[in-house]
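>>> Could you work out the structure for the sequence below:
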Amino acid sequence: MSVPPASSPPAASGRPLRVVIAPDSFKGTASATQAAAALAAGWSAARPDDIVVTVPIADGGEGTLDVFAAAVPDARREVLEVTGPDGRPVPGAAWLALPDGSALVELAQASGLPLMRGLDPLHAHTIGLGQLIGAALAAGARGVLVALGGSASTDGGTGVLRALGARFLDAAGQPLPPGGGALADLAAVDLRGLPAAPPEGIRCLVDVAAPLLGPTGAAAVFGPQKGAGPADIARLEAGLARLAELMPGTGSASMPGTGAALADQPGTGAAGGTAYGLAAALGATLVPGARTIAERAALPAALAEADLVITGEGRFDATSLTGKVVGGVLTMAEQAGVPALLVAGRVDGPVPPGVSAAVALVDLAGSPANAIAEPGRWLTLAGTRLADTSHQSAPAGRLLRQ
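Next up, the predicted model:
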């Protein structure tokens, strides 16, 4: 992202500032909603006359459903028990019924890595996500948004499709066991049992540009995060390649291999190839997660009236500017001409020139352990620290420390 040199935050000029707080979650410590509330409390403690608007954001990973629930009036949670990524039941998974007749389904609710008892890269699957999508379709959803982030598996979306009625068969015509490790033995794909896509289609919210296959693909890049060693990665890659070779593609049940054309497309490697499976079998489209969620949360409208914006995440580094929430918010702030401030658990990369000041929670807390133990406390202090500097001349990219 290209950001021009920053101006300093607006000075107090006898009128309240309008401050928009739009963070991502601080993974494992605070949701986006919790982070926004803590930052707002800290800012308001230092500048009680300012108008503070919280717009928590997600990029399609964990917390997306909560962000939508907070941003969309009359959204309704529908809770059900699904099969988790290691086969154990997940009783509290939910999908969100939206007032426009569409549904939001979050992979992390049903098939996320934290739901695993232990890492199992070859056998973990996405069946639970398919059960959530199936429930939304059965309820009459006109369209489905699928938030793809935090996956425990590399099964190419076969778990999702299996739950919806597809069959993945070996050479003897028997169903393969779940998980990406079995796909190397795939001999046939039968999509005839799948339901029709909803009238407004399926859209996958993705925050990565990885293709399905190759050195930048689902197995090679994200497999290690799910416990895959070199031999596991090779087997998963072979299985995904076999899936792409045999996948018929939407509306082409008699034409094996039609789905191969999608395998090199950016984003199809998201969530262990789940984006690929949904695109190839159900015609799903892939859309940028952070930007789509920000628009649904009315962040552009909030920025149009803002004097400054605060964004943040658990760890800021070079990847933060490539499709994630912070990069998306900074781009939108640049386009709106709004100065930006940054809060992160850690700041492990150069602060962009468009950011007037940044605060790292580990600096405020004295150590990563302290920051993780009391995230609300340090986020509140970070909000106060940034508010205290809002009337000062802050050099572009200045990192504020204790």
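
>>> use CA for all of it now, contacts and neighbours both
Noted.

>>> now the helices: where do they sit in the stretch 51-200 of the chain?
Remark: helices assigned in the stretch 51-200 of the chain by DSSP state H, counting those that start in this stretch are 64-71, 107-111, 127-138, 158-163.

>>> what distance separates the third one from the centre of its chain?
Mean-position distance between helix 127-138 and its chain equals 19 Å (C-alpha atoms, centre = their mean, to the nearest Å).

>>> which helices and strands does that helix pack with?
If you count contacts as 3 or more C-alpha pairs under 8 Å, 6 or more residues apart in numbering; DSSP states H and E, helix 127-138 packs onto strand 76-83, strand 89-97, strand 103-106, helix 107-111, helix 158-163.

>>> quick one, which of the helices of the stretch 51-200 of the chain is nearest to residue 43?
The closest of these to residue 43 is helix 64-71. By C-alpha to C-alpha, the value is 20.8 Å.

>>> Run through the neighbouring helices and strands of the closest one.
Contacts defined by 3+ C-alpha pairs under 8 Å, 6+ apart place helix 64-71 against helix 32-46, strand 89-97, strand 103-106, helix 289-296.

>>> What residues of that helix count as buried?
Neighbour-count burial for helix 64-71 flags 64-69, 71 (criterion: 16 or more other C-alpha atoms under 10 Å).

>>> Can you give the contact residues for it?
Residues from elsewhere that reach helix 64-71 (C-alpha atoms under 8 Å, 6 or more residues apart in numbering): 32-33, 55-58, 75-77, 95-96, 104-106, 147, 293, 296-298.

>>> Would you mind checking these for buried ones?
By 16+ other C-alpha under 10 Å, the contacts of helix 64-71 give 32-33, 55-58, 75, 77, 95-96, 104-106, 147, 293, 297 as buried.

>>> and of those, the nearest to residue 222?
Set against residue 222, the nearest of the buried ones among the contacts of helix 64-71 by C-alpha to C-alpha is residue 147 (17.0 Å).

>>> I'd assumed residue 206 was in contact with the closest one.
Yes - Residue 147 is within contact range of residue 206, at 7.0 Å (criterion: C-alpha atoms under 8 Å).

>>> let's see this one next to it:
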Amino acid sequence: MPRVLLAPDKFKGTLTAGEVAAGLAAGIRSRCPSADVVTLPIADGGDGLLVAFEAAGFERVAVRATDATGRLAPASYVRSGQEAIVEMAEVAGFGRARSPHDPMTASSRGVGEAIAAAIEAGCTRVLVGIGGSASTDGGVGLVQALGARVLDANGAEVGPGGLGAGKAATVELEGLFKRLGATRIEVACDVDNPLTGPEGAAVVYGPQKGADPDQVSQLDAALTRWADVVTAATGIDYRNEPGTGAAGGVGFAALAILQAQLRPGAELMLERLGFREAVAEADLVVTGEGSLDEQTLRGKAPAAVASASHAAGVPVVAVAGRCSLDEGRLRSAGFDDVYTLVDEASTPQQALDDPTSLLRQIGFRLAGRVVCGAAAHQARSR
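As a prediction, the model looks like this:
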């Protein structure tokens, strides 16, 4: 029987990756019950990371962690054996904040608290997805939560956010190293910005987090000061390394202090979820996300799926809410075809109001065009 591997990302603001896969699977099975449909929801390091790993069998663990505004709130990570997955967007991202955040004091502390909870629960390997951050603190809050002491010129612990980073004078790391022990940290990071300067965390991403031009300048100066302090403590200057500007500088703290490995999020996801093993057994791969566009081609999960599928010689179809890529761009990225909700819908509003039924319709069409065709081909070959 033909095997279809469904590996979509979320349709942001509409459906989770698991819901997208379920809708497509229902449509395929309604027309071709003999199809072997395998679902493998994916993400790229931002929101949806925990859901994807949970669908792959990881167990969700409830914790309490500080959100970006400094409030202690319910949060979670997922684990399997001694491996834990922490999602910054879920712990301390925009969606978790219960009140408007101040771009100068928004903190990454909750991410460190979630990592600490996983370590205390016996995890020795932690993957942190740092997409969707709301802070620009250089990872000061992160390392404080893990046991580092970040002190001002008077020897007092600095406060939260970039405002705190700008007052840093020394950092003491003994407590952090003791807590981490032999824990291996990996970070899913999909941007290559340095920490500071015109392409740095404050200048490029600060405005997206509510910083006005004066605050952007203050944040960049604060991150520069923080980088000077960390360099003095570690003996190595990482501020210009690609990815250190990710998540408001959390990438810098992860690399310079946690000695973490920064890797592309989509690449890490496919590796951890066993995608390459799954695609080897597939006759067709279906991936996608809410908007298939130029951003998709810059290392996002559907592009990684298409590349890996193409390399394995397996056809791959994209399903999206909408698509702004022309056929040439799609083909060069490895996609054989694309189906969109806006094309399937009778009205543009239907694509927003009833995406699940449209995904079922697309799944039904895929079954008729590809899946049942593959089954007939296999029957003729026997």
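
>>> overall similarity of the pair, as a TM-score.
Aligned and superposed, the two chains score 0.89 in TM-score terms (TM-score structural alignment, normalised by the length of structure 2); 367 aligned residues with a C-alpha RMSD of 2.2 Å.

>>> quick one on the thing from earlier: which among the helices and strands packed on helix 127-138 of structure 1 is found nearest to residue 337 of structure 1?
Closest to residue 337 of structure 1 of these, according to C-alpha to C-alpha: strand 103-106, at 31.4 Å.

>>> Quick one: map residue 109 of structure 2 onto structure 1.
Per TM-score structural alignment, the equivalent position to residue 109 of structure 2 in structure 1 is residue 127.

>>> if I pick the residue lying closest to its match once chain neighbours are set aside, what's in contact with it?
Distance criterion C-alpha to C-alpha, 6 or more residues apart in numbering; nearest residue to residue 127 of structure 1, sequence neighbours excluded, is residue 159 at 4.2 Å. For residue 159 of structure 1, the contacting residues are 125-130, 178-179, by C-alpha under 8 Å, 6+ apart.

>>> What separation do you get for residue 228 of structure 2 and residue 11 of structure 2?
Separation of residue 228 of structure 2 from residue 11 of structure 2 (C-alpha to C-alpha, to the nearest Å) stands at 41 Å.

>>> Report the separation between the counterpart of residue 229 of structure 2 in structure 1 and residue 130 of structure 1.
Mapped onto structure 1 by TM-score structural alignment, residue 229 of structure 2 lines up with residue 246. Residue 246 of structure 1 sits 21 Å away from residue 130 of structure 1, going by C-alpha to C-alpha.

>>> same deal with residue 32 of structure 1?
26 Å.

>>> so which of the helices and strands packed on helix 127-138 of structure 1 is the most packed in?
helix 107-111 (a mean of 31; mean count of other C-alpha atoms under 10 Å).

>>> And the strands in the stretch 251-400 of structure 1?
With strands called from DSSP state E, counting those that start in this stretch, the stretch 251-400 of structure 1 shows them at 285-288, 308-316, 340-347, 355-360, 398-400.

>>> how far away is the closest residue to residue 252 of structure 2 other than its chain neighbours from residue 202 of structure 2?
Nearest non-adjacent residue to residue 252 of structure 2, counting by C-alpha to C-alpha, 6+ apart: residue 244, 3.9 Å away. Distance, residue 244 of structure 2 to residue 202 of structure 2, using C-alpha to C-alpha: 12 Å.

>>> now residue 277 of structure 2
Residue 277 of structure 2 is 40 Å from residue 202 of structure 2, where distance means C-alpha to C-alpha.

>>> neighbour-wise, which of the two wins?
Using other C-alpha atoms under 10 Å as the criterion, residue 277 of structure 2 and residue 202 rank with residue 202 on top: 34 against 11.

>>> before we move on, what SS does the more buried one have?
helix (DSSP: H, G, I helix; E, B strand; the rest coil).

>>> what do we get in structure 1 for it?
Counting by TM-score structural alignment, residue 202 of structure 2 lines up with residue 219 in structure 1.

>>> How about the contacts made by the residue nearest the centre of structure 2?
In structure 2, the centroid-proximal residue (C-alpha atoms, centre = their mean) is residue 45; its distance is 1.5 Å. If you count contacts by C-alpha under 8 Å, 6+ apart, residue 45 of structure 2 has them with 87, 128-131, 188-190, 265-266, 269.

>>> how about 7 Å then?
Residue 45 of structure 2 sits next to 129-131, 188-189, 265-266 when contact means C-alpha atoms under 7 Å, 6 or more residues apart in numbering.

>>> Find the nearest non-adjacent residue to it, please.
residue 129 (4.2 Å).

>>> can you tell me which residue in structure 1 aligns to residue 125 of structure 2?
With TM-score structural alignment as the criterion, residue 125 of structure 2 matches residue 143.

>>> Tell me how many other residues surround that match.
Residue 143 of structure 1: 21 neighbours (other C-alpha under 10 Å).

>>> in the stretch 201-350 of structure 2, which spans are helices?
Along the stretch 201-350 of structure 2, counting by DSSP H, counting those that start in this stretch, helices occupy 201-205, 213-234, 250-256, 265-272, 275-279, 301-311, 327-332, 341-344, 348-353.
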